[in-house]
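> I'd like to go over a predicted model; first the sequence, then the structure.
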Amino acid sequence: MRVKSLWIKMAVAGLLAVLAEFAVTYVLLSLLSLPLWLLAVGLPVFWLVQWLASPYLISRGAVEVTNDPTYGELARMVKEISEASHIRPPRVYVTDDPFPNAFAFGNLLSGRGVAVTRPLLEILNRDELYAVLAHEVGHARHFDMEIMLALGLIPSALGSIGGFLLYTGQALLWAALDETALFLGLAMLAVGLALTATTIFIQIFVLWFNRLRESYADMHAARLLGPNAVNLARALAKIQIYMSNVRVDPFKGIVLTVPPMRIKESNPDELLAKWIKEGVSPLADIMSTHPHPAKRVKAILSWVKSSQ
């Protein structure tokens, strides 16, 4: 995937996501006989609250390690990558999550951070960890945290309301003692299902844009590392092998570097060879935050080849 092609796809995906959100919101406001100015006032307030709170929610349980000699090398790598990326170095954190993962978070007010889990530090060698950190610093450089937070506001709100109505409607039906309670429960279920379906519709475009931002961060790492970007592909294979034996609660809202999937390979090189040959359906990752690993690996190796 070339830079120009990636930019065009991101522009199209972002535009479609915004248009879908506007169309759905306009219809909902019209059905409720509410003025459009309410959206212009409410969304910025909602975004500001999430913008302020999200760094603390995402990083709960993470421990900053900048002054910890045990993780001095980790902090030095982030600083080196950040300087090469021409950005201020993010703070460095380690978490105790039971699976290998890395993520970027923060904003201009709270400061930006890059966090890694202890299992990630255990399974990757230095070059592989460096490549993963280059990807995460790419997110910080591209302001992906703020962009995806803004784009995800409407589906997040609709999904929360829809889930609440579904839960409440089921509870009312279960405890209904008269026709009024029965009707109210059915109405809540109907509206909840409609909002959930609407959320899925919008998420198709938002997640597509998110996957492209992940590819953009991969490209950032590949540009920095050149031929050594192959270590990012090997890191993805190692993480995938580890994740094949881990159960992750989907309701905790965890964003993973690679999605858990069944694989038979236990050797990262064998898994890479499989991914290189594997044909992946365009719909295989349609509801995923990250591209299918095989797609990511092929793109990374293509960039490595072009840099040689």
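Cool, the structure landed.

> make it CA atoms for all contacts and neighbour counts henceforth
Fine.

> and the longest helix along the chain, what does it pack onto?
Using DSSP state H to define each element, the chain has its longest helix at helix 179-225. Applying 3 or more C-alpha pairs under 8 Å, 6 or more residues apart in numbering; DSSP states H and E, we find helix 179-225 packed against helix 3-31, helix 126-141, helix 144-151, helix 153-175, helix 293-307.

> ok, residues contacting the shortest one?
When contacts are defined by C-alpha atoms under 8 Å, 6 or more residues apart in numbering, helix 144-151 is touched by residues 17-18, 47, 50-51, 104-107, 139, 206, 210, 213.

> sorry, back to before: would you reformat the helices and strands packed on helix 179-225 as a markdown table and include mean neighbour count and distance to Met261?
What follows is those, written out as a markdown table (neighbours: other C-alpha atoms under 10 Å; distance: least, C-alpha to C-alpha, whole Å):
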| stretch | mean neighbour count | distance to Met261 |
| --- | --- | --- |
| helix 3-31 | 15 | 26 |
| helix 126-141 | 24 | 20 |
| helix 144-151 | 18 | 25 |
| helix 153-175 | 18 | 25 |
| helix 293-307 | 19 | 10 |
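
> nearest to Val230, of those helices?
With C-alpha to C-alpha as the criterion, Val230 lies closest to helix 293-307 of the helices and strands packed on helix 179-225, at 6.4 Å.

> put this beside the first:
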Amino acid sequence: MNYFRTALLLAALTGFFLVVGYLLGGQSGLVIALVVALGMNLFAYWNSDKMVLRMSNAQEVGPNEAPELYGIVQGLAQRAGLPMPRVYIINEEQPNAFATGRDPEHAAVAATTGLLRYLSREEITGVMAHELSHVRHRDTLIMTIAATLSGAIGMLASFGGLMGGGRDSEGRPLVNPIVAIAAMILAPLAATLVQMAISRSREYEADRMGAEISGQPQWLASALAKLHAGTQQIPNQVAEANPATAHLYIANPLSSGGLASLFSTHPPMEERIARLEAMTGHGYGMAPAMSPNGPWASAPQSSRRGPWG
């Protein structure tokens, strides 16, 4: 049902894009919008991971540079039956993480230095299991396409508003100016809401599957509580400078609240934690629970805590 809903929402985004193109440029606008949508999605498909990692100033690490993080990801990937993704570290104090890549064979996971500093080994394991769930379900590609289409709709609507829409051979507007203005205002808002719905549904599913991969829902629940507190108190300068990447993170990295939180691409953290806590003790897991000190461990278990608790 989740995949069917996601497909419908992606179809709705594509439809919005084509409708805006038609309203602002008639038949030719529709064709241009279709070509632009295909071009942007092809570009995003091949280059989105490189762009996101570059914008985040992420540095690739191996077992020598980050033995604990690399060992955790390696163990989880083996457990989930996934190829070993590339592992990156972002020099940011805010605890957070994300995954990117068009498919499991070209995936990468990234963690901030704050996440490694403030979370325990079990909590890091829960976070990385969440990110590998995104990789397994190809959510990174889905959410990249959603963000690309949503951004393109806003760009097209703004461009069409500035140009005044298309005109026929006699110079008359193809559409009512009021309709064009309405499209310029409402289309980006509708696209944002659809993107938000896609991202939220994929986050819930990644929480569930991440808990199954690690076999310990409480590890991720505990991590999310710390991430929620950390992201509210510690700004993420990289994400603030590149807000288009915010939807990829496990926790919303942007320092916004109030009305802006209603349009967040992340579901309420309290609800995510409650769902994970409801899974605890019900035998979830793909196999017996993973031990944070398993044979792949390369550093002693720790119980790091941030200044928020």
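Okay, I see it. Computed from a predicted structure; not experimentally measured.

> one step back: just put the helices and strands packed on helix 179-225 of structure 1 in TSV and tack on distance to Leu236 of structure 1.
Converted to TSV, those look like this (distance: least, C-alpha to C-alpha, whole Å):
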stretch	distance to Leu236 of structure 1
helix 3-31	21
helix 126-141	9
helix 144-151	20
helix 153-175	28
helix 293-307	7
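
> what residues are up against the aligned residue in structure 2 for Leu52 of structure 1?
Counting by TM-score structural alignment, Leu52 of structure 1 corresponds to Trp46 in structure 2. Shown in contact with Trp46 of structure 2 (C-alpha under 8 Å, 6+ apart): Arg102.

> and Trp46 of structure 2, helix, strand or coil?
Three-state assignment for Trp46 of structure 2 (DSSP: H, G, I helix; E, B strand; the rest coil): helix.

> that older thread, so which of the helices and strands packed on helix 179-225 of structure 1 is nearest Gln240 of structure 1?
For Gln240 of structure 1, the closest of those is helix 293-307, at 8.4 Å, according to C-alpha to C-alpha.

> Determine the set of other helices and strands touching the closest one.
Contacts defined by 3+ C-alpha pairs under 8 Å, 6+ apart place helix 293-307 of structure 1 against helix 179-225, helix 230-243, helix 268-277.

> and the shortest one, which stretch of structure 2?
Okay, so that is helix 268-277 of structure 1. So helix 268-277 of structure 1 sits over no part of structure 2, by TM-score structural alignment.

> surely Asp96 of structure 1 meets Val63?
No. Taking C-alpha atoms under 8 Å as the definition, Asp96 of structure 1 is not a contact partner of Val63, at 9.0 Å.

> Spell out which residues are contacts of both of these two.
Taking C-alpha under 8 Å, 6+ apart as the contact rule, Asp96 of structure 1 and Val63 have no neighbour in common.

> picking that back up, can you say which of the helices and strands packed on helix 179-225 of structure 1 is nearest to Asp218 of structure 1?
The closest of these to Asp218 of structure 1 is helix 126-141. By C-alpha to C-alpha, the value is 5.4 Å.

> which residues sit against the closest one?
Applying C-alpha under 8 Å, 6+ apart, the contact partners of helix 126-141 of structure 1 are 77-78, 81-82, 85, 87, 90, 102-105, 112, 114, 120-121, 145, 213-214, 216-218, 220-221, 224-225, 228-229, 231-232, 234-235.

> And for stretch 14-22 of structure 1?
By C-alpha under 8 Å, 6+ apart, stretch 14-22 of structure 1 touches Leu151, Ile154, Pro155, Ile202, Gln203, Phe205, Val206, Phe209.

> of the contacts of helix 144-151 of structure 1, closest to Met261 of structure 1?
For the contacts of helix 144-151 of structure 1, the nearest to Met261 of structure 1 is Asn210 (19.9 Å; C-alpha to C-alpha).

> For Thr112 of structure 2, what is the corresponding residue in structure 1?
Under the alignment (TM-score structural alignment), Thr112 of structure 2 maps onto Thr117 of structure 1.

> For the spatially closest residue to that match that is not a sequence neighbour, give me its contacts.
The shortest distance from Thr117 of structure 1 to any non-neighbouring residue, by C-alpha to C-alpha, 6 or more residues apart in numbering, is to Thr95 (4.7 Å). Residues in contact with Thr95 of structure 1 (C-alpha under 8 Å, 6+ apart) are Gly61, Ala62, Val63, Ala115, Val116, Thr117, Arg118.

> Could you dump these into CSV and include neighbour count and distance to Trp303 of structure 1?
Compiled in CSV, these are given as follows (neighbours: other C-alpha atoms under 10 Å; distance: C-alpha to C-alpha, whole Å):
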residue, neighbour count, distance to Trp303 of structure 1
Gly61, 13, 36
Ala62, 18, 33
Val63, 13, 34
Ala115, 24, 26
Val116, 25, 25
Thr117, 19, 27
Arg118, 17, 29
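
> just so I know, which of the helices and strands packed on helix 293-307 of structure 1 lies nearest Gly163 of structure 1?
Of all these, helix 179-225 comes closest under C-alpha to C-alpha, at 6.4 Å.

> Between helix 230-243 and the closest one, find me the angle.
Here helix 179-225 of structure 1 runs at an angle of 140 degrees relative to helix 230-243 (axes from the mean of the first three to the mean of the last three C-alpha atoms, to 10 degrees).

> on that earlier part again, out of the contacts of helix 126-141 of structure 1, which are buried?
Buried members of the contacts of helix 126-141 of structure 1, counted by 16 or more other C-alpha atoms under 10 Å: 77-78, 81-82, 85, 90, 102-105, 112, 114, 120-121, 145, 213-214, 216-218, 220-221, 224-225, 228-229, 231-232, 234-235.

> thinking again about what came up before, nearest to Val191 of structure 1, of the contacts of Thr95 of structure 1?
Nearest to Val191 of structure 1 among the contacts of Thr95 of structure 1: Gly61, at 36.1 Å, using C-alpha to C-alpha.

> next one: the longest helix of structure 1 to chain centre, how far?
Here helix 179-225 of structure 1 is found 12 Å from its chain centre; the criterion is C-alpha atoms, centre = their mean, to the nearest Å.

> what's the angle from it to helix 126-141?
120 degrees.

> how much does helix 179-225 of structure 1 deviate in direction from helix 3-31?
Angle, helix 179-225 of structure 1 to helix 3-31, by the same axes, to 10 degrees: 160 degrees.

> per the alignment, Val94 of structure 1 corresponds to what in structure 2?
Counting by TM-score structural alignment, the partner of Val94 of structure 1 is Ile89.

> List the contacts of its match.
By C-alpha under 8 Å, 6+ apart, the residues touching Ile89 of structure 2 are Ala58, Gln59, Glu60, Val61, Ala110, Ala111, Thr112, Thr113.
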